[in-house]
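Asks: need a structure here:
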Amino acid sequence: MKRWLPHPSMSLFVLVTWLLLNQSLAPGHVLLGALFGIALGLAFARFQPPRLRIRNRRILPGLIARVVGDVIRSNIALFRIILGGRSGKVTSGFVYIPLELTNPYGLAALACIITATPGTIWVSYQSRERLLLIHVFDLVDETVWIRTITERYAVPLKEVFE
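Replies: Model prediction:
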């Protein structure tokens, strides 16, 4: 039963919504609404992420403290660049970062960390090549950014989630 109807409450909701929208209890509408409900329930089941498993909780407080410190430090650096009149001398650019982290929750956490840090933004992730593309507002050295993202964030997130 779970195979054909993985989300029965959602399928029932779709059926009821279909019938309400059509304002009809005709057998054709009931059948069509049921088919839509089953199809959407099956489609939804395919898009569900894997179950969250945190492997090493002891790392989390240190990682959170590191992220908060880096966000504060990045805010100050960006503040100095913009208000210090150095914004015309800034070289921004894109950096490809190879990652060993593959867990979707770890990647989502890494995306949040990178995007929450002023001056950086997550641009794309190529899962087959395991390449992350970020944009850096003040790019001085690509190898420093690769090492920073990998060692400070990706490795601890891998220990937490994988």
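Asks: only C-alpha atoms for contact and neighbour calcs from this point on.
Replies: Fine.
Asks: how much space separates L60 from G28?
Replies: Counting by Cα to Cα, to the nearest Å, the gap from L60 to G28 is 54 Å.
Asks: before we move on, what about R57?
Replies: With Cα to Cα as the criterion, R57 and G28 are 53 Å apart.
Asks: about what we covered before: neighbour count: L60 and G28, which is higher?
Replies: Remark: of L60 and G28, L60 carries more neighbours, 15 against 10, as counted by other Cα atoms under 10 Å.
Asks: just checking, that one touches V160?
Replies: Yes: here L60 reaches V160: they are 7.4 Å apart, a contact under Cα atoms under 8 Å.
Asks: how far out from the middle of the chain is the longest helix along the chain?
Replies: Ranked by residue count under DSSP state H, the longest helix found in the chain is helix 60-83. Averaging C-alpha positions (Cα atoms, centre = their mean, to the nearest Å) puts helix 60-83 20 Å from its chain's average.
Asks: another one to check against the first:
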Amino acid sequence: MTRKPSLYKRILPSPSLSVMVVAFWLLMSDSFTLGQFVLGMILGVVVPLFAARLDREFARIGSLKPLPKLLFVTLWDILISNIRVAIQVLGPERRIHPGFIWLPLDIANIHGIAALTSMITLTPGTVSAALSDDRRYLLVHVLHLDDPDELIRQIKSRYEAPLMEIFP
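Replies: Modelled structure (predicted):
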């Protein structure tokens, strides 16, 4: 006999996904207003309902302890990257060296991978371009690529490691 899910589970099938949708909505909106917050909350309820119908792989949450630091690091990187990109775009074009890197992934949770790709794409100057079929590599385009190994190390330590604690 199968149990019918509770009303709470039917309304919020994945509370962690709801929180992430709200957080990313507020990060992407150009202003933090009550209206944007309410819209983010509505999306935080609606998006997981549709996602639950498409994908049966629900987000498992490990520890939320790294979340505040991860959000601070992400916001800081967005701020610094905005300044760097502005300097690069306004400077001589010959000083810009775009490139692609294949980022090897240690994180296996698809929700953690989605959060990682979002953080990379939210940071100006970087875009997540593709995920390999086996989910082991992420193709990232970088506006200015000096040292691919250092960039991989930074992404893994600043974003992927905390996300692996949040999404085991």
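Asks: looking at the first structure, name the residue matched to P92 of the second structure.
Replies: In the first structure, P92 of the second structure lines up with R86, judged by TM-score structural alignment.
Asks: quick one: its match from L78 of the first structure, how far?
Replies: With Cα to Cα as the criterion, R86 of the first structure and L78 of the first structure are 10 Å apart.
Asks: more neighbours: which of the two?
Replies: L78 (18 against 11).
Asks: please tell me how far the more buried one sits from R128 of the first structure.
Replies: For L78 of the first structure relative to R128 of the first structure (Cα to Cα), the value is 33 Å.
Asks: can you check L40 of the first structure too?
Replies: 28 Å.
Asks: now P124 of the second structure, what's its secondary structure?
Replies: coil (DSSP: H, G, I helix; E, B strand; the rest coil).
Asks: contacts only, for it.
Replies: Counting by Cα atoms under 8 Å, 6 or more residues apart in numbering, P124 of the second structure makes contact with 78, 81-82, 85.
Asks: okay, strands next: where are they in the first structure?
Replies: 93-98, 120-126, 131-136 (DSSP state E).
Asks: contacts for the first one?
Replies: Defining contact as Cα under 8 Å, 6+ apart, one finds that strand 93-98 of the first structure is touched by 129-139, 142, 145-146, 149-150.
Asks: that one against the second structure, how far on average?
Replies: Here the mean offset of strand 93-98 of the first structure against the second structure after fitting is 0.6 Å, by mean Cα distance after the TM-score superposition for the first structure.
Asks: state the separation between that strand and the centre of the chain it belongs to.
Replies: That offset, for strand 93-98 of the first structure, works out to 18 Å (Cα atoms, centre = their mean).
Asks: for the last one, same thing?
Replies: For strand 131-136 of the first structure, the distance between its averaged C-alpha position and the chain's averaged C-alpha position is 14 Å (Cα atoms, centre = their mean).
Asks: in the second structure, what range does it match?
Replies: Mapped onto the second structure using TM-score structural alignment, strand 131-136 of the first structure spans residues 137-142.
Asks: mean deviation, that stretch versus the first structure?
Replies: Following the fit onto the first structure, the mean deviation recorded for stretch 137-142 of the second structure is 0.6 Å by mean Cα distance after the TM-score superposition for the first structure.
Asks: thinking again about what came up before, looking at the contacts of strand 93-98 of the first structure, spot the one nearest T120 of the first structure.
Replies: Using Cα to Cα, V136 is the member of the contacts of strand 93-98 of the first structure that lies nearest T120 of the first structure, at 4.6 Å.
Asks: wait, what's in contact with that closest one?
Replies: V136 of the first structure sits in contact with 92-95, 119-121, where contact means Cα under 8 Å, 6+ apart.
Asks: which one of those residues is nearest to G33 of the first structure?
Replies: Nearest to G33 of the first structure, judged by Cα to Cα, of the contacts of V136 of the first structure is I121 at 42.6 Å.
Asks: what's the match for the closest one in the second structure?
Replies: Match for I121 of the first structure (TM-score structural alignment): V127.
Asks: and V71 of the first structure, by the same measure?
Replies: Here V71 of the first structure is matched to I78 in the second structure, going by TM-score structural alignment.
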